[in-house]
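In: Give the three-dimensional model of this entry:
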Amino acid sequence: MNAEKPPGSKQALVIIGMHRSGTSATTGALRCLGVDLGNRLYKGHEGINDKGYFEHSDLADANDEALSALGSSWDDILLRQENWWKREELIPFAARIRSHIRKDFANSSIWAVKDPRVCRLLPWWLEIFDSERISPRFIFVIRSPHAVFRSLERRDGFSMEKSFLLWSLHYLEAEQWSRNFPRAFVDFDRFIEHPAQELARVEETLGISFPISVENAAPCLNQFLSRDLRHHQERESPESSPVLSLTHALHQSLLGAVDSGQPDSLEMDALWNKMESIQSGFPRALVEHIRSSGSIQGNLQITMNRLMRSWSWYTGKPVRFLERLAGRNV
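Out: The predicted model follows:
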């Protein structure tokens, strides 16, 4: 599953991590260092990502639509089918992404893309990077699967088993496909405690120079980052299952890579094989139902994306705010 490094000259940082894993805080900190994120970013939601998602809205929308074309969605717990990134249905979305990259980052010395969906779409994105002669570098943001589960449970009502499956799939797939590229692994808890130290380590590990030095960015980092960004603390669960055991082992391997530089590839391959074994035990009817539901949910997500970016949505914000003050759930 390895991809060869493209002979690119442009630098792009790819932020890797599961939803609710601290990638927004990490990417916001990169903006303090002068890394270009583009101008069309999704805004945050109160109580969820107050300071912003730092996702390029056009790129995130294209990812959502690509997933929908695959009969999938952001919370799909199934492994992808073989050579899925070669499917013709994805061609127009790849063209859109290339267009946005050329338009928004042509003059950027270093830019970043942050969208957890990229973890599940990485071989497709690697072909896009290769066609644009872009050399990607990867920043893996590692947050406890328990903390991610607590956040997803609160926001989406997910079970621990589903949250852990998603957590593992995001990191396993991204790790497999990024092996031939420069990578840095960041423990989110350590990053929140010592952001300057961790960003300096990332800079050295990836062999890059941020447009603004970590030292000069300190005031921005101190203003942006705070311990309250770590909304959910880790709490171990007495529950046990093949999925939970796999996720715990994967978490430890990735944390080890923070200090060692890279995870053990043989260990990661063994965990990948365990994931395949777990999924091979899914009943066929369940798999068919998940794929059917994923397509429906993906289309709903695309509709919501378009609605929330429409003028009617923006102009209606004051009315919705007043109605909420009046006690109406809108």
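In: okay, CA-based contacts and neighbour counts for the rest of this
Out: Will do.
In: Residues in contact with stretch 246-261: which ones?
Out: Stretch 246-261 is contacted from outside by 142, 144-145, 164-165, 167-168, 184-187, 262-264, 267-268, 271, 274-275, using C-alpha atoms under 8 Å, 6 or more residues apart in numbering.
In: scratch that, stretch 182-196 is what I was asking about
Out: Applying C-alpha under 8 Å, 6+ apart, the contact partners of stretch 182-196 are 21-22, 136-143, 197-199, 202, 205-206, 214-215, 218, 221, 225-227, 230, 254-255, 257-258, 261-262.
In: how far does it sit from the chain's center?
Out: On the basis of C-alpha atoms, centre = their mean, to the nearest Å, stretch 182-196 sits 15 Å off its chain's mean C-alpha point.
In: Please point out which parts of that stretch sit buried.
Out: Residues of stretch 182-196 classed as buried: 182-189, 191-192, 195-196 (neighbour count, 16 or more other C-alpha atoms under 10 Å).
In: Helix, strand or coil: sort out residue 137 for me.
Out: strand (DSSP: H, G, I helix; E, B strand; the rest coil).
In: from what I can see it touches residue 10, true?
Out: No. Contact criterion C-alpha atoms under 8 Å: residue 137 and residue 10 do not qualify, at 10.6 Å.
In: From the neighbour counts alone, determine which of these two ranks first.
Out: Neighbours per residue, other C-alpha atoms under 10 Å: of residue 137 and residue 10, the larger number sits with residue 137, 21 against 18.
In: ok, now which ones touch the more buried one?
Out: Contacts for residue 137 (C-alpha under 8 Å, 6+ apart) come out as 11-14, 181-183, 206.
In: Distance-wise, check it relative to residue 318.
Out: In this view, residue 137 and residue 318 are 41 Å apart by C-alpha to C-alpha, to the nearest Å.
In: go on, residue 90?
Out: Residue 90 sits 38 Å away from residue 318, going by C-alpha to C-alpha.
In: of these two, who's got more company?
Out: Legend: neighbour count by other C-alpha under 10 Å for residue 90 and residue 318, higher for residue 90 (20 against 11).
In: Following up with a second sequence; could you model it the same way so I can compare the two?
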Amino acid sequence: MSRQPAKTATPRTAYLVLGMHRSGTSAVTQLLALAGAQLPTHVMPGDEHNAKGYFEPWKIAIFNDERLRAAGSAWDDPFAYPYRALTPDDDKAWLDAATALFDEEFPKAAWPLMKDPRATVLLPMWREVLARKRVEARCVIPVRHPLAVAGSLRRRDGFADEKSVLVWSAYMLAAEAYTRDLPRAFVGYDALLADWRAEVARIEAAHGAPLPKLTAKAATEIDGFLTADLRHNAVSDGLKRLGWAGEIAGDVFAWFEAKAAGRDPDQRLLDRAAARLAERARDMGALISSTTRDLAAVRAELLDARARLEVAGAFEAEAKASIARLEDGWRAAQSLLDSIDAELDAALAEE
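Out: Predicted structure coming up:
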């Protein structure tokens, strides 16, 4: 009786788009999706802040918000890096839940495409999920000037520039530190808008493999959406006006800008920035963590309600009522955060 060779599972490779909110991750994700990588089952709809869509797995985004809160953090925590582990039992429970969620979002995807900026600071957990599923990873890290990101966050969330560039720094430090042993490409956001084909060539060279399926039709679609109107916030002022927060962000940006240009920057730039951020976390972390976490909880619920409204029209009235209630809670939480921001601004002004 002849023996049939054992069937082996088809290799799977995930594309991870890592980096800060408002830094070009949506544009990169749409490009990768058109080039053959596979979006999750439940994708966050666009809104007035990003009409072309976020391309985020909204269920995973909500899950990540909950995981951050469990560790006393939030998506806009300037001190979310380094990763905060929980107790072994709690970590296992979260890992089990994350694995189940990955299966739900990417049940048959050979090229899962995951973009949620929160996953950047939670990457140690998500890498364990990929290891469990025997999924390889290729990373794409968009690089955008922190002041451009700050301008977008000021308009959308009312954040002070000092806070925004610190949060940006934390995310970028995490993106670099947690991917050193993975194939990764650093993509300049302005360069992507100017000549996406050149940036795709750099991505493929860094990964040592072509994108899954970049067809002529896909290229035409990419030409159609990667337009100058995606460059919403021009940078006019330097980081130096932001004091020590700007100095930290300046070191981080100098490293990433060089990396995106194909140069080999001095690792000491990132080491110095990480050390200074850790020092500030010891001094100031307690000032902002609790209110930031509470505000993030309301924001996550609001995100959930809006996504459900988009994907389940039959429950439109109920979802709208939920949104109205949550927006009232948002305003109350925002007023609390404003008082904390005032304390933080005062602390920054003393430097």
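In: Between the buried residues of stretch 182-196 of the first structure, which sits nearest residue 50 of the first structure?
Out: Within these, the smallest distance to residue 50 of the first structure is 16.3 Å, found for residue 192 (C-alpha to C-alpha).
In: before we move on, which element is the closest one in?
Out: Using DSSP states H and E, residue 192 of the first structure sits in helix 188-193.
In: Give the aligned range of the helix or strand just after that helix in the second structure.
Out: Going down the chain from helix 188-193 of the first structure, the next helix or strand is helix 195-206, by DSSP H and E. Alignment of helix 195-206 of the first structure against the second structure: residues 196-207, by TM-score structural alignment.
In: mean shift between the matching stretch and the first structure?
Out: Taken over the aligned residues, the distance from stretch 196-207 of the second structure to the first structure averages 1.4 Å (mean C-alpha distance after the TM-score superposition for the first structure).
In: Flag every buried residue along that stretch.
Out: 196, 199-200, 202-203, 206-207.
In: Please identify the helix or strand for the counterpart of residue 259 of the second structure in the first structure.
Out: By TM-score structural alignment, residue 259 of the second structure lines up with residue 257 in the first structure. Using DSSP H and E, residue 257 of the first structure maps to helix 242-260.
In: The helix or strand following that helix versus helix 242-260: what angle between them?
Out: Downstream of helix 242-260 of the first structure, the first helix or strand assigned by DSSP H and E is helix 265-280. On the basis of axes from the mean of the first three to the mean of the last three C-alpha atoms, to 10 degrees, helix 265-280 of the first structure is oriented at 160 degrees to helix 242-260.
In: With the second structure overlaid, how far apart is helix 265-280 of the first structure on average?
Out: On superposition with the second structure, the mean distance recorded for helix 265-280 of the first structure (mean C-alpha distance after the TM-score superposition for the first structure) is 2.5 Å.
In: From the rest of the structure, what touches that helix?
Out: So helix 265-280 of the first structure is contacted by 78-79, 172, 242-243, 246, 249-250, 253 (C-alpha under 8 Å, 6+ apart).
In: ranges for the helices of the stretch 1-150 of the second structure?
Out: 25-34, 58-70, 88-105, 117-121, 123-133, 146-157 (DSSP state H, counting those that start in this stretch).
In: any idea which of these is most buried?
Out: helix 117-121 (a mean of 27; mean count of other C-alpha atoms under 10 Å).
In: Out of the contacts of residue 137 of the first structure, which comes closest to residue 293 of the first structure?
Out: Of all the contacts of residue 137 of the first structure, residue 293 of the first structure sits closest to residue 14, with 28.8 Å by C-alpha to C-alpha.
In: Can you give me the neighbour number for the equivalent of that closest one over in the second structure?
Out: By TM-score structural alignment, residue 14 of the first structure lines up with residue 16 in the second structure. Around residue 16 of the second structure there are 22 other residues, counting by other C-alpha under 10 Å.
In: Hmm, residue 140 and residue 16 of the second structure touching each other?
Out: Yes. Counting by C-alpha under 8 Å, residue 16 of the second structure does reach residue 140; the two are 6.2 Å apart.
In: roughly how far apart are the residue nearest to residue 17 of the first structure when sequence neighbours are not counted and residue 107 of the first structure?
Out: Nearest residue to residue 17 of the first structure, sequence neighbours excluded (C-alpha to C-alpha, 6 or more residues apart in numbering): residue 141, at 5.3 Å. Shown here: residue 141 of the first structure relative to residue 107 of the first structure, a distance of 27 Å by C-alpha to C-alpha.
In: Looking at these two, which is more packed in?
Out: Higher neighbour count among residue 141 of the first structure and residue 107: residue 141, with 27 against 11, using other C-alpha under 10 Å.
In: give the contact list for the more buried one.
Out: Contact partners of residue 141 of the first structure, counting by C-alpha under 8 Å, 6+ apart, are 15-17, 21-23, 26, 185-188.
In: neighbours of residue 273 of the second structure, just the number please.
Out: Other residues within reach of residue 273 of the second structure, judged by other C-alpha under 10 Å, total 21.
In: now the one 5 residues further on
Out: Residue 278 of the second structure is surrounded by 17 other residues when neighbours are defined as other C-alpha under 10 Å.
In: corresponding residue for it in the first structure?
Out: The equivalent of residue 278 of the second structure in the first structure is residue 276 (alignment by TM-score structural alignment).
In: Equivalent analysis for residue 29 of the second structure, please.
Out: Checking TM-score structural alignment: residue 29 of the second structure goes with residue 27.
In: Now its match: closest residue in space that isn't a chain neighbour?
Out: residue 54 (6.5 Å).
In: hang on, the earlier thing: looking at the second structure, which of the contacts of residue 137 of the first structure still make contact?
Out: When you map the contacts of residue 137 of the first structure onto the second structure and apply both residues aligned by TM-score structural alignment, their matches' C-alpha atoms under 8 Å, the shared contacts are 11-14, 181-183, 206.
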